[in-house]
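Chemist: Dropping the sequence and predicted coords here.
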Amino acid sequence: MRLIDELVARLGARDPMFTCGWGDRQALEAIVTGGLFVADDAAAPAVKRTPAQSRFAGARALDLAFPSPATSLPPEVSTATVRHLEPLRPREERAAVVVLAASREEGYGLREAIWSKLATDEGVDVFLLENAYYGSRRARGQRSASLPTVVDQLRMNLATLAEVDALLRHFARERFSRTAVTGFSMGGAMAALAGALLRRSFAVVPMAATIRPATIYTEGLLSRSVAFEALDVDGRVVDARGRLAEVLDVADLSRLAAPVCRAATVVVGCTVDGFVAREGTVALAEHWGAELRWVRGGHVSALFSGRRAMRRAVLDAIERLPTPVDQARHVRMASP
């Protein structure tokens, strides 16, 4: 299982990230100084729906699109796109889950394979967000899912948070009673950040995530895919790794609050993960006071062997959410 992670890391290193360096230095410093945040006065987005080509017994697939609330994206990237798996037999108390993409995961195929059963068998609406700069949202001239600059990475992360917030507002307008955000690897890190930064009551289930995401890029197997030679600091490549860690520590979860509804948080780790250190996953669960579950497998193999356990974790977290009336009370108590 660990060998599979090693092989995937070796293949990923053939197409490294950040080959064009840091990107716009002024924008970089603005993000690092300002931190990650989401505007709390946004309105629910105007969502366009069209039938999708995917077919499922027990659910219909729709493609959703809405203007991204993120203002720093280039025009060709600025429309958020989402695959919605709508159950033909939804729950009486309607439930929705947003599933976020892993690093360099383009399209919906893998997530559909893992999560469609929530729609077809459990009556939960599933929403798969396509990340900015991935798949149909690539920037002009972008040749692959390996982002050319660090600023692109941070803009993607900020856009993901803003778009998750927009989807949660959309769910409220559509009268969903229970909502959740989950994801695997980078998707898990973004789900955790959404739980920490969006001060409303929803279930949070980060998978294969760590308390300090910077370590994934500077210490783990994914660091082999980082073009550190392009991130020199005043001509000294030796300082690039440390500087990248400082920049990405804007997402250090130990500096942020726990989700509003701690009872509805479940942290899921992989037993032999080659990309995410076990102690980082444990630290995240301890920081939140959340339940910690383990699925057997490595970072890659768990996506195949651990699917049922992953879906179960999301269902259990959704069931632990308070009633809509109690959810409003949770939000008021969690507000500063």
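Modeler: Received it, and whenever you're ready, just let me know what you need.
Chemist: okay, CA-based contacts and neighbour counts for the rest of this
Modeler: Will do.
Chemist: Sketch out the helices for this protein, chain order is fine.
Modeler: When assigned using DSSP state H, the helices of the chain occupy the ranges 2-12, 25-34, 109-122, 150-173, 186-197, 214-218, 240-248, 278-288, 302-305, 307-319, 324-334.
Chemist: The third one vs helix 307-319, what angle?
Modeler: Orientation note: helix 109-122 sits at an angle of 60 degrees relative to helix 307-319 (axes from the mean of the first three to the mean of the last three C-alpha atoms, to 10 degrees).
Chemist: now the fourth one
Modeler: Taking the same axes, to 10 degrees, helix 150-173 and helix 307-319 form an angle of 60 degrees between their directions.
Chemist: give the contact list for residue 185.
Modeler: By C-alpha atoms under 8 Å, 6 or more residues apart in numbering, residue 185 lies in contact with 102, 103, 207, 208, 209.
Chemist: got a winner among those for most neighbours?
Modeler: Using other C-alpha atoms under 10 Å as the neighbour test, the contacts of residue 185 are led by residue 209, with 31 neighbours.
Chemist: these two touch, right, it and residue 266?
Modeler: No. Checked against C-alpha atoms under 8 Å, the pair residue 209 and residue 266 is beyond contact range at 11.5 Å.
Chemist: rewinding a little: tell me which of the contacts of residue 185 fall in strands.
Modeler: Counting by DSSP state E, the part of those found in strands is residue 207.
Chemist: Kindly indicate which of the contacts of residue 185 lies nearest residue 127.
Modeler: Nearest to residue 127 among the contacts of residue 185 is residue 102, at 14.7 Å by C-alpha to C-alpha.
Chemist: residues contacting that closest one?
Modeler: 183, 184, 185, 186, 187, 188.
Chemist: what separates it from residue 156, distance-wise?
Modeler: Here residue 102 is placed at a distance of 12 Å from residue 156 (C-alpha to C-alpha, to the nearest Å).
Chemist: cool, residue 164 as well?
Modeler: Going from residue 164 to residue 156 by C-alpha to C-alpha gives 12 Å.
Chemist: picking that back up, dump the contacts of residue 185 into JSON lines; add distance to residue 307 as well.
Modeler: Listed next are those as JSON lines, based on distance: C-alpha to C-alpha, whole Å:
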{"residue": "102", "distance to residue 307": "15"}
{"residue": "103", "distance to residue 307": "18"}
{"residue": "207", "distance to residue 307": "11"}
{"residue": "208", "distance to residue 307": "13"}
{"residue": "209", "distance to residue 307": "16"}
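Chemist: And here is the other one:
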Amino acid sequence: MGVSRLDKFYRRLLLTKLFIGGWGTPEDLKRIFEFRKIIGNRERCRSLVPENYPVYINKTEDHSDCQIHNGFFFSPLEHLVPGILPPEAVKARFQFIVPKRWKKNRSVCIHLAGTGDHFFWRRRTLMARPMIKEAGMASLLLENPYYGYRKPKDQLRSSLKNVSDLFVMGGALILESTVLLHWLEREGYWPLGMTGISMGGYMSSLAVTNWPKPIPLIPCLSWSTASSVFTTGVLSKAVNWTELEKQYAINSVYEEEIIKLLEYCGADSFKMNTEVVVGSEDGGVGDRIDHLLSSHVNTDGMNLDSLRKSLRAENTLHEKKTDTTKYCRPSLHKESISFMKGVMDECTHMANFSVPVDTSLIIVVQAKEDAYIPRTGVLSLQEIWPGCEVRYLNGGHISAYLFKQNVFRQAIYDAFNRFCLKYPNQH
């Protein structure tokens, strides 16, 4: 199956680069990977978010068919990994769109934002308001960290500055979704489910892996890992590889320490093939010292001080040459791509997280010719979540997003109906 020409064309219209700041600091990556080990295991993080975590409603708008409640709470990630979130993102904001007339149950679906989906209007217009009319179903729209009111001042539009920002976003949304699910349960809503389109599909999938109960999940236009998105998909062309390669070459911590923290080792895991530059054709520092001593041993007027200066100069030149050689090594781009796959799989691969409690409640909607979310070379969701359903649409990522919102909504209704039939007495 080929890839969509529209996807490729649309990508060319986007001129901004991703990850212009690089990988993120090694210290932040280490903290994120350590925290991933906790939230990747549902049992280990049961007590991370209290069931009575405070949530506030600060404004309510009345409409003909619904009420729109604007609310907020403070991200649990700030308490658990202090300082990892930018200050603007600590306060989590949401809109809760509730029908004035329920058709059956008081169903609520949480929608997480896709790439570029700032604030709430897009999800409210394309998904939430139609769901009020079609199914009498409420929607809760959570604003992603790094988007809308939660966007850092130095971030350009939707382009995350660092690779680590994506992982921070994921960790925050897992915990924040748990806060909202607990709150909705306390308020008496049932059944509850989660969905998202593109990046929102990934994030909703991650969130559901952490929820300790059966729950409908409808990830649309997403797959099992984000690694292929940034290494082989059309978005890989938007990645600032120049800066990433430079940082990877100059700072040995990424290659020597961060790699050791990567635990994902599935059948599609990355394989590092780093060529370590041991020395140059001219020999090592020791060889150059021998050369200096032999060349200067019979030189008239050569004293110990001048010899030491010459040695220091040669050492400096060698170090500079080694750094340059390391930065310009032919394998650097390949190594950087492999490292990207490694860190992405560590924090976004569904096989690195707990399996949702009931995979039969998962309906995945995928585009057959999606150039943004490559499925080749990575584990399928059916392999990771046996029992889930995958529905395929003709066309690519962009055409599905523009013209298939009704298909996404139908998948939501089907998953919720499936839940009600299977767990009629759970609430």
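Modeler: Arrived safely, thanks for sending. Computed from a prediction, not measured in an experiment: that's the story for all the values here.
Chemist: Output the helices of the first structure in CSV; the columns should cover mean neighbour count.
Modeler: Shown next, in CSV, are the helices of the first structure (neighbours: other C-alpha atoms under 10 Å):
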stretch, mean neighbour count
helix 2-12, 16
helix 25-34, 13
helix 109-122, 19
helix 150-173, 21
helix 186-197, 26
helix 214-218, 21
helix 240-248, 18
helix 278-288, 18
helix 302-305, 17
helix 307-319, 19
helix 324-334, 14
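Chemist: Can I get those helices in JSON lines including distance to residue 53 of the first structure?
Modeler: As requested, the helices of the first structure are arranged in JSON lines below (distance: least, C-alpha to C-alpha, whole Å):
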{"stretch": "helix 2-12", "distance to residue 53 of the first structure": "29"}
{"stretch": "helix 25-34", "distance to residue 53 of the first structure": "38"}
{"stretch": "helix 109-122", "distance to residue 53 of the first structure": "12"}
{"stretch": "helix 150-173", "distance to residue 53 of the first structure": "22"}
{"stretch": "helix 186-197", "distance to residue 53 of the first structure": "24"}
{"stretch": "helix 214-218", "distance to residue 53 of the first structure": "35"}
{"stretch": "helix 240-248", "distance to residue 53 of the first structure": "37"}
{"stretch": "helix 278-288", "distance to residue 53 of the first structure": "37"}
{"stretch": "helix 302-305", "distance to residue 53 of the first structure": "24"}
{"stretch": "helix 307-319", "distance to residue 53 of the first structure": "23"}
{"stretch": "helix 324-334", "distance to residue 53 of the first structure": "34"}
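Chemist: Please look at residue 140 of the first structure and residue 76 and confirm they touch.
Modeler: Yes. The pair residue 140 of the first structure / residue 76 is scored as a contact, 7.1 Å apart, by C-alpha under 8 Å.
Chemist: show me the contacts for the aligned partner of residue 225 of the first structure in the second structure.
Modeler: Aligned counterpart of residue 225 of the first structure in the second structure: residue 238 (TM-score structural alignment). Neighbour list for residue 238 of the second structure: 15, 16, 17, 18 [criterion: C-alpha under 8 Å, 6+ apart].
Chemist: Out of the contacts of residue 185 of the first structure, which two are the most distant from each other?
Modeler: 103 and 207 (13.0 Å).
Chemist: Report the set of residues contacting both of these two.
Modeler: By C-alpha under 8 Å, 6+ apart, residue 103 of the first structure and residue 207 have these common neighbours: 185, 187.
Chemist: What's the match for residue 301 of the first structure in the second structure?
Modeler: For residue 301 of the first structure, the residue aligned by TM-score structural alignment is residue 399.
Chemist: Its match: neighbour count?
Modeler: Using other C-alpha under 10 Å, the number of residues around residue 399 of the second structure comes to 17.
Chemist: now it, nearest residue through space, not along the chain?
Modeler: The spatially closest residue to residue 399 of the second structure, leaving aside those adjacent along the chain, is residue 6, at 7.5 Å (C-alpha to C-alpha, 6 or more residues apart in numbering).
Chemist: isn't that neighbour right next to residue 396, touching?
Modeler: Yes. Counting by C-alpha under 8 Å, residue 6 of the second structure does reach residue 396; the two are 7.3 Å apart.
Chemist: Give me the common contacts of those two.
Modeler: With C-alpha under 8 Å, 6+ apart, residue 6 of the second structure and residue 396 have no common neighbours.
Chemist: Residue 168 of the first structure -> the second structure?
Modeler: In the second structure, the residue matched to residue 168 of the first structure (TM-score structural alignment) is residue 181.
Chemist: for that match, what are its contacts?
Modeler: Per C-alpha under 8 Å, 6+ apart, neighbours of residue 181 of the second structure: residue 192.
Chemist: try the one 10 residues further on
Modeler: With contact set as C-alpha under 8 Å, 6+ apart, residue 191 of the second structure has these partners: 105, 106, 107, 108, 215, 416, 419, 420, 427.
Chemist: Let's see if you can find the most crowded of the residues you listed.
Modeler: Highest neighbour count within those: residue 416, with 26 neighbours (other C-alpha under 10 Å).
Chemist: if you skip the residues just before and after it, what's nearest to that one?
Modeler: That would be residue 216: by C-alpha to C-alpha, 6+ apart, it lies 5.9 Å from residue 416 of the second structure.
Chemist: Against residue 242 of the second structure, how distant is the one you found?
Modeler: Counting by C-alpha to C-alpha - residue 216 of the second structure and residue 242 of the second structure are separated by 41 Å.
Chemist: Show me which of the contacts of residue 238 of the second structure are buried.
Modeler: 17, 18 (16 or more other C-alpha atoms under 10 Å).
Chemist: thinking again about what came up before, could you single out the nearest of the contacts of residue 102 of the first structure to residue 272 of the first structure?
Modeler: Taking the contacts of residue 102 of the first structure together and measuring to residue 272 of the first structure by C-alpha to C-alpha, the closest member is residue 185, at 13.8 Å.
Chemist: Tell me which residue of the second structure lines up with the closest one.
Modeler: Checking TM-score structural alignment: residue 185 of the first structure goes with residue 198.
Chemist: circling back: which of residue 216 and residue 242 of the second structure has more residues huddled nearby?
Modeler: Higher neighbour count among residue 216 of the second structure and residue 242: residue 216, with 29 against 13, using other C-alpha under 10 Å.
Chemist: Fine, thanks again, bye for now.
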